[in-house]
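Chemist: take a look and give me a structure for this.
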Amino acid sequence: MDLQYSDSDRDFRQKARTWLAANVPTTRRPANGHTSAQYDRDWQRKLYEHGWAGVAWPKEFGGLGLTGLQQVLWYEEMARARAPHYINTTYVALMHAGPTLIMRGTEAQKAFHLPKILSGDALWCQGFSEPNAGSDLASLKARGTIDGDDIVVSGAKMWTTDAQHADYQELLVRTDPDSQRHKGLTWIICDMKSPGIDIKPIRTMLNDEHINMVFYDDVRIPKSNVVGEINGGWASALATLSLERGLGFIGDQLELYERVGRATDMAGKLRLEDGTLAIDDSSIRQKLAALKADALAIRAMTLADIAETDRTGQPGPKGSMMKLLVTSAHKALSELVGDMMGWDFLEFDGDRTSHPWTYDYLWSWVFSISGGTNEIQRENIADRVLHLPRAR
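Modeler: A predicted model of the protein is given here:
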């Protein structure tokens, strides 16, 4: 792999750095409520109006059509500038709903939804997990009954991030009542303003209402909203999940190096209970060095994963490896900072800006579950990457 930057790559990095320095929001993102969603819409609108929306999307669908390496440079500069990246209400739309439509949607679906996603006019949420079908997604029970030109949906979804702010949802339901496991599922675009949808926010230890229960009471969705084929939704779901577990976390992958650097700077200034600088503690130094090595290795794997995606046209199963490594490293870094900060680390009032390390520690537990638990990622790696025999 040639990791030398071309003149055009260096020019692109400088252009991105200059624009971000002048345009990154200076106001805090509200922690909760529709004002937080509006903050995300406004930031996405600014990216769109200045020609920075959809860096990974093909040009024919309104994106920038950047090379894989240029995508890495963009996200590195985003991390450097501490700019909002796609972890909030715009994430689902930009990082896997939109790309799933590009891969498997109809021309009408693409023409209607893709411009709204890029401009921030439409926010999306994901309706996959259920109360008894989280990690084991194939056991989902929410049903979709074919009725003329509609699919009538009944059931419930769980852990639905930002459902209360979303305009649309990528919804997975069972449309063949006699089917089992992966068969008989259908991926549908659900308008979240449809009659019969009831959203119940859930307050978490992060002191927010980021996730929700969503109930569907005979919600009618046109069959024209099916992405892929009726009863063939597992293929569309796998495309979505491969994006979520792979390139969907590219911002988090590349931000890790910056966060290790900030933790190292902190260690050079923060004094432990015995009065010594944290950086003078050999155990802390060793852990910081190991995390920096992990961050560099993750960056190299990110480049390799992007190169493979450029060759094949879509992410492969190695995205599970990236997801597992990134979530594990983020948690280890947060725990190390907690050890350095001591009691101060435990002070948290729900404000991410004033207590960023504590928030990141709490979020690391969510991070290890969302998009498939670490245990599921290990199963995927064993099955689809290492091709090990299944346990009996």
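
Chemist: CA atoms for contacts and neighbours, from now on please.
Modeler: Will do.

Chemist: buried stuff in the lengthiest helix in the chain?
Modeler: Ranked by number of residues, the top helix in the chain under DSSP state H is helix 282-312. For helix 282-312, a neighbour-count test (16 or more other Cα atoms under 10 Å) marks 284, 288, 291-292, 294-296, 298-299, 301-303, 305-309 as buried.

Chemist: next one: stretch 128-139
Modeler: 128-130, 133-135, 137-139.

Chemist: next secondary structure element downstream of the longest strand along the chain?
Modeler: Once the chain is assigned using DSSP state E, the strand that runs over the most residues is strand 211-222. Where DSSP states H and E defines the elements, the next helix or strand beyond strand 211-222 is strand 226-227.

Chemist: for the buried residues of stretch 128-139, which one is nearest residue 194?
Modeler: Closest approach to residue 194 among those (Cα to Cα): residue 128, at 17.7 Å.

Chemist: look up the closest residue to the closest one, ignoring the ones flanking it.
Modeler: In space, and not counting its chain neighbours, residue 128 is closest to residue 172: 5.4 Å by Cα to Cα, 6 or more residues apart in numbering.

Chemist: another one to check against the first:
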Amino acid sequence: MRPTWQERQGGQRRGIAHDGAMESLNSAAARTFRDEVRTFLDEKLTPELRRGARRGTSVFLHPDIAVPWQKILHAQGWAAPDWPVEHGGTGWNEIQRYIWAEEYARAHAPSLSPMGLKMVAPVIMHYGTSEQKAELLPRILSGDDYWCQGYSEPGSGSDLASLKLRAVRDGDDYVLNGSKIWTTHAHFANRMFCLVRTSTEGRPQTGISFVLLEMNTPGITVAPITTLAGEHEFNQVFFDDARVPVSGRLGAENDGWTVAKHLLTFERGGRYAPGLASHLALVREAAEATGWLDHDSNRERLAREAIAIDALRAIELAVLEGRGPADSVRPSMLKVLGTEASQRIDLLALDVAAGWDGPLDEAPDAIVTAMPKYLNNRASSIYAGSNEIQRDLIARVVVD
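Modeler: Just a heads-up that it's a prediction; the model follows:
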């Protein structure tokens, strides 16, 4: 008889209590570390930084908020807890990193742009030359470089392998022609990591290369895209005979698809529960101010989301112990659960906001941001591979 999927992942199926992780989180050492983190955040987070974070409508806060905060963290040595120590990481263990995520979210600290620290940096560490690592990683860590991602194109979104931005080799340069779209914060970024078409032979995936480029390169133009929320977060980026040094390529020519897949494991994975709990806390605060919680059905809706977050936290703690889902499934599963929980909380916030009849400048933060967050987060179940695709990837592992 074929073994079950659960048996192939490590034996008898387990529940989600995971007392071992809870004991670690509540150990004397963990409590001491939590106190240290909490004290630091209390001392360093100014009212302006907290307000900017609480009123953010996306993970991508304005650089005027995110970058100064990153420099404060960098001075403390805490800007990149997930990085290896040799590149400037903290050396914290998994429990400490989870405590950091929980306290960070609870304090409403500003989110840092993930494009540099969490996405391209791990890829540079894995595929970069010694020169690329020495030049780029310190500048990512300090916040001196601000990155954007050049993946999607008009007509090439979920089917990313169909991308057409051409990169023709000319001596020591690639000459780029085409465009990218939905490029978050390209109008702020000074660098981009970009997928380009270096060959049209064979399968589409085999003709893609991964290049790093500077946004002030002649021939690159950034055009704004205003969202339904009235915000300028996205852009279309045009390349007209833009010359990019071949030395900026990561990995081998025509092997960029492999590099991109490595990066996506960092874009999809993560710790969702702490941020969701912080988001729900702001909604609860607003609900109390409007009387929304006076209705039993509304209290039940809020409670259901709190329970869903607790369940997600239990899965994340199981991962810390090595008892969670398989590596091949984990990023997809957490991405689906985390993004869909966020969207449900956004709907709660809209309902709460409908009950506010006072001046907007006196409204709780969750009411001010309710509609922009809702509109912005509709895309979260699409980007980094739609949730339908993630479920398909999970199913392939489960039935294999």
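
Chemist: neighbours of the equivalent of the residue nearest to residue 128 of structure 1 over in structure 2, how many?
Modeler: Matched across to structure 2, residue 172 of structure 1 falls on residue 195, judged by TM-score structural alignment. Residue 195 of structure 2 is flanked by 28 other residues according to other Cα atoms under 10 Å.

Chemist: need the contact list for residue 195 of structure 2.
Modeler: Taking Cα atoms under 8 Å, 6 or more residues apart in numbering, we find residue 195 of structure 2 in contact with 150-151, 165, 208-211, 256, 260.

Chemist: recalculate using a threshold of 10 Å.
Modeler: Contact analysis of residue 195 of structure 2 by Cα atoms under 10 Å, 6 or more residues apart in numbering lists 149-152, 160-161, 163-167, 180, 208-212, 249, 256-257, 259-260.

Chemist: and it, what element?
Modeler: Per DSSP H and E: residue 195 of structure 2 is located in strand 191-197.

Chemist: for residue 199 of structure 2, same thing?
Modeler: Residue 199 of structure 2 is part of no helix or strand when elements are defined by DSSP H and E.

Chemist: kindly report the same for the one 10 residues further on.
Modeler: Under the criterion DSSP H and E, the helix or strand holding residue 209 of structure 2 is strand 208-214.

Chemist: I'd like the distance between the corresponding residue of structure 2 for residue 336 of structure 1 and residue 256 of structure 2.
Modeler: Superposed on structure 2 with TM-score structural alignment, residue 336 of structure 1 falls opposite residue 348. Counting by Cα to Cα, to the nearest Å, the separation of residue 348 of structure 2 from residue 256 of structure 2 is 41 Å.

Chemist: compare those two (neighbour count), which wins?
Modeler: With neighbours defined as other Cα under 10 Å, residue 348 of structure 2 and residue 256 compare such that residue 256 has more, 25 against 21.

Chemist: how close does the closest residue to the more buried one other than its chain neighbours sit to residue 237 of structure 2?
Modeler: Closest residue to residue 256 of structure 2 apart from its sequence neighbours, by Cα to Cα, 6+ apart: residue 209 at 3.8 Å. Note on residue 209 of structure 2: its distance to residue 237 of structure 2, by Cα to Cα, is 18 Å.

Chemist: contacts only, for whatever residue of structure 1 lines up with residue 314 of structure 2.
Modeler: Alignment of residue 314 of structure 2 against structure 1 is given by TM-score structural alignment, with residue 300 as its counterpart. Each residue near residue 300 of structure 1 by Cα under 10 Å, 6+ apart is listed here: 3, 254, 294, 306.

Chemist: same thing but at 6 Å, please
Modeler: With Cα atoms under 6 Å, 6 or more residues apart in numbering as the criterion, no residue contacts residue 300 of structure 1.

Chemist: counterpart of residue 152 of structure 2 in structure 1?
Modeler: Match for residue 152 of structure 2 (TM-score structural alignment): residue 129.

Chemist: now do residue 283 of structure 2
Modeler: When structure 1 is aligned by TM-score structural alignment, residue 283 of structure 2 is paired with residue 263.

Chemist: tally up the residues packed near its match, please.
Modeler: The burial count for residue 263 of structure 1: 19, using other Cα under 10 Å.

Chemist: let's verify it: helix, strand, or coil?
Modeler: Under DSSP: H, G, I helix; E, B strand; the rest coil, residue 263 of structure 1 falls in the helix class.

Chemist: nearest residue to it other than its sequence neighbours?
Modeler: In space, and not counting its chain neighbours, residue 263 of structure 1 is closest to residue 337: 6.8 Å by Cα to Cα, 6+ apart.

Chemist: same check, this time on residue 125 of structure 2
Modeler: Counting by Cα to Cα, 6+ apart, residue 125 of structure 2 lies nearest to residue 133, which is 6.5 Å off, once chain neighbours are set aside.

Chemist: so where does the one you found fall, helix or strand?
Modeler: Under the criterion of DSSP H and E, residue 133 of structure 2 resides in helix 130-142.

Chemist: now that helix: which residue numbers in structure 1?
Modeler: The aligned range for helix 130-142 of structure 2 in structure 1 is 107-119, by TM-score structural alignment.

Chemist: ok, residue 15 of structure 1 to residue 9 of structure 1 distance?
Modeler: Separation of residue 15 of structure 1 from residue 9 of structure 1 (Cα to Cα) stands at 10 Å.

Chemist: re the thing from before, average gap between the longest strand of structure 1 and structure 2?
Modeler: Superposing on structure 2 and averaging over aligned pairs (mean Cα distance after the TM-score superposition for structure 1), strand 211-222 of structure 1 comes out at 0.9 Å.

Chemist: quick one: that strand aligns where in structure 2?
Modeler: Here strand 211-222 of structure 1 aligns to structure 2 at residues 234-245, judged by TM-score structural alignment.

Chemist: pull out the buried residues from that stretch.
Modeler: Buried residues in stretch 234-245 of structure 2 (16+ other Cα under 10 Å): 234-239, 241-245.

Chemist: residue 25 of structure 2: which of the residues you listed is nearest?
Modeler: Among the buried residues of stretch 234-245 of structure 2, residue 234 lies closest to residue 25 of structure 2 (Cα to Cα), at 38.7 Å.
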